[in-house]
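# Have a look; sequence and predicted model below, questions after that.
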Amino acid sequence: MAEFSVSDIAAALGAEASGAVDILLCGVAEPASAQATDLALAMKPEYAVGLKAGRARVAMIAPGMDWQDMGLEAAIIAPRPRYAMAGLTSMMDRGPIIEPGHHPTSVIHDSAQIAEGAAIGPFVVIGPGAVIGARARIASHVSIGAGAVIGDDALIHEGVRICHGVHIGDRFIAQPGVVLGGDGFSFVTPEKSMVEKARESLGTATDTATEQSWARIHSLGGLVIGDDVEVGANSAIDRGTIESSQIGNGTKIDNLVHIGHNCIIGKDCLICGQVGFAGSVTMGDRVVLGGKCGVSDNITIGNDVVAAGASKLFTNVPSGRMIMGHPAVKMDTHVEMYKALRRLPRLARTVSDLQKAVSKPDKTP
């Protein structure tokens, strides 16, 4: 198990170290459960209370906190503790253990190109013409289709499915069960379906339905994923119909997210759990979508948009807007709408009283 001195950790995080900076640490823990070789995470005074129950000698704290008063031998003072957590957990994370080289149960096509330092686990299948970058780590039961390209330093967890022709950049992380490059959900009828009629008439069409079957529109495009992208467990991103679907550099996608065919997602976006995109959505950079947001097809979302959890986006959203609700509107507007909704029972009683007063004026007190 790797050990790090207090001074080395502080230097790596750009933080200040105080006290016995030569103490060696090999893990991190909550204050109450920390052992002597753990770095306790006591970044707020209320967290530091737990230090009395643990055995920590060193803690990471926020500026202004008195580590000596906490009974510690040393401390790492981080100006932005939560940001320091990113670097700290990266140092301490050993990741899955995948033996270097190719496991004997893996099946790798002769035409596949495997770069130096790649580690390929048990029961991995790599198709013809696939390219695996340097130092990529591929856990068990992963399948990589023909012509797929995976960049350097990728980490592909168990059970991931990367379909044919998918192109992925460097430092990609896929959590278990991810499916990349499946066909889009695209079907059409010989004549206008009731769905098309409803959209055209906004539900007022009176035409009767005709018996007809759905014809499949095949997905001939690909899926292109940039550098430093992460995709959470059991998420699925579809390939394009003609052109490729795209995920921009640095975008992070949570568990159980679905991104439909022909979507173009910008850089450094944050897409939280259970978000669903219909097809052909164009989304800008640095967009944040809270959990369970739904995005309608063929709309455009600008840069730096923030959507609160469970918002439903049915129309275009301009850059920089913060939205909320079903349908999504500006946050301040939604708050006013919600206040008005809560007043409805009282308003209904007032209207009822006024109706009675108007209809029976002789009984009005």
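Arrived safely, thanks for sending.

# make it CA atoms for all contacts and neighbour counts henceforth
Fine.

# Tell me where the stretch 101-250 of the chain has helices.
Ranges of helices in the stretch 101-250 of the chain, per DSSP state H, counting those that start in this stretch, are 194-201.

# A further structure is provided below for comparison with the first:
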Amino acid sequence: MFTLNQIAEALGRPVVGDGTATFARASEPDSAGPDDLALAMSPSYADALKSGKARVAILWDGADWESFGLSGAVLVPRARLAMAGISAALDAGPQMNIGVHPTVIIGDGAEIADGVSIGPYSVIGAGVRIGRGARIAAHVTMAEHATLGGDALLMQGVRIGSYVTIGDRFIAQPGAVIGGDGFSFVTPEESGVERARKTLGDQGDIRAQSWTRIHSLGSVTIGDDVEVGANTTIDKGTIADTRVGRGTKIDNLVHIGHNNRIGEDCLICGQVGMAGGSRVGDRVVLGGQCGVNDNISIGNDVVAGGATKIFTRVRDGEVILGSPAVKMETNMAMYKALRRLPRALEQLAELRKIVTIKVQGSRHDD
């Protein structure tokens, strides 16, 4: 059980009413029972809160909490920020016992700090270093000489490649793969795709060609407080490391190719794909299904709307949308014009008919 005082302390907000009132879980307001904390952080939830049976609630700033028959409440000015504090306070996280499960395989020279948890059937390679308080779930592999910082969390089935370096408080959701080889191949002679790129479409003489692998001699370096979603992949660099800066958050099913450099406090949403060798500044937001071309630069504080395809350099602070990416207001103007196009073509056809009739009538008069 939790008390309202505990939640208020986590949010840094005062309690109104009885702070010692207890609850077991958070709930939507209309389905909340006497043992639930109702989350009604907008006036639009007022009716739902009245239909529920909650005794305690988180309400919007300025709410008349007593009118809802509550024993106590916490009033918050910013709902989404409050959700971060509430969810952190109520989430106990995965249950892992400190220590190494007997089924774990540990390679020679691995260094495991105090307070580490390693779950069943995980494999820790030779020379791996794991920081204090790190938690590693079942079926995780860390290849040789990888480093994992303190208080990190690797969920089930995470794969960490050789020589990968990861900072403190890192979180990887199930199935993430960090440190696979980059997708780098070359042909002995200039390939059709190289010629097509130079000419914007002409492959020249088409002939048989085979691909020779370029190995990844670099690895991956990840800063502190980074999170990586389920089934996301981050490839090694060819020579230098692929890098992800401090505080960046990466969603599920994201692919970050070799040699990319991603700055601090970025937000990279689901199904984003980044080809190799690009540089992304700090505080960049890439919406779901964005694509980033190889060897370009994206400045600081850029926001790219969902499904944007970025083929060229983006300057600091730009807000972009579309394929190819343009400024968002330009994209919206183009979209509005496109929606008007069918009607404009109908009007053009009508005008052509009128002109044709007038021209034919003029000829008949002559």
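In hand now; what should we look at? Computed from a predicted model, the values in this text were never measured in an experiment.

# TM-score for the pair, please.
The TM-score (TM-score structural alignment, normalised by the length of structure 1) is 0.96; 362 aligned residues with a CA RMSD of 1.5 Å.

# wait, what's in contact with whatever residue of structure 1 lines up with A110 of structure 2?
Residue pairing (TM-score structural alignment): A110 of structure 2 is matched to A112 of structure 1. Going by CA atoms under 8 Å, 6 or more residues apart in numbering, A112 of structure 1 touches 126-132.

# what about A112 of structure 1, distance to K267 of structure 1?
Distance of A112 of structure 1 to K267 of structure 1, computed by CA to CA, to the nearest Å: 30 Å.

# And for G279 of structure 1?
For G279 of structure 1 relative to K267 of structure 1 (CA to CA), the value is 19 Å.

# Same drill for the two, tell me which one is more crowded.
A direct count of neighbours by other CA atoms under 10 Å for G279 of structure 1 and K267 places G279 higher, at 24 against 21.

# helix/strand/coil for that one?
coil (DSSP: H, G, I helix; E, B strand; the rest coil).

# Map it across to structure 2 for me.
In structure 2, G279 of structure 1 lands on G276 (TM-score structural alignment).

# and what of M60 of structure 1?
By TM-score structural alignment, M60 of structure 1 lines up with I58.

# Distance check, that match against T248 of structure 2.
Counting by CA to CA, the gap from I58 of structure 2 to T248 of structure 2 is 29 Å.

# Neighbour count for the two, which is higher?
I58 (28 against 24).

# ok, the more buried one touching A73?
Yes: look at I58 of structure 2 against A73 with CA atoms under 8 Å: they come within range, at 5.7 Å.

# Overlap in contacts, the two.
By CA under 8 Å, 6+ apart, no residue touches both I58 of structure 2 and A73.

# Contacts only, for the aligned partner of V231 of structure 1 in structure 2.
Alignment note (TM-score structural alignment): V231 of structure 1 maps to V228 of structure 2. By CA under 8 Å, 6+ apart, the contact set of V228 of structure 2 is 171-173, 176, 249-252.

# Which ones among those residues map onto strands?
The members of the contacts of V228 of structure 2 that map onto strands under DSSP state E are 171-172, 249-250.

# other SSEs contacting the longest helix along structure 2?
When structure 2 is parsed with DSSP state H, its longest helix is helix 328-365. If contacts are counted by 3 or more CA pairs under 8 Å, 6 or more residues apart in numbering; DSSP states H and E, helix 328-365 of structure 2 sits against strand 319-321.

# Mind giving me the packing neighbours of the strand it packs on?
Secondary elements touching strand 319-321 of structure 2 (3+ CA pairs under 8 Å, 6+ apart): strand 303-304, strand 326-327, helix 328-365.

# For the first one, give me every contacting residue.
With CA under 8 Å, 6+ apart as the test, strand 303-304 of structure 2 has contacts from 284-287, 290, 317-321.

# Turn those into TSV, columns for distance to I256 of structure 2.
Output for these, formatted as TSV (distance: CA to CA, whole Å):
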residue	distance to I256 of structure 2
V284	15
V285	14
L286	12
G287	14
C290	12
G317	22
E318	22
V319	21
I320	20
L321	20
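
# buried subset of those residues?
Buried by 16 or more other CA atoms under 10 Å: 284-287, 290, 318-321, out of the contacts of strand 303-304 of structure 2.

# what about stretch 232-250 of structure 1, how long is it end to end?
14 Å.

# Contact partners for the closest residue to D224 of structure 2 other than its chain neighbours?
Closest residue to D224 of structure 2 apart from its sequence neighbours, by CA to CA, 6 or more residues apart in numbering: G167 at 4.3 Å. By CA under 8 Å, 6+ apart, the contact set of G167 of structure 2 is 148-150, 152, 222-226.
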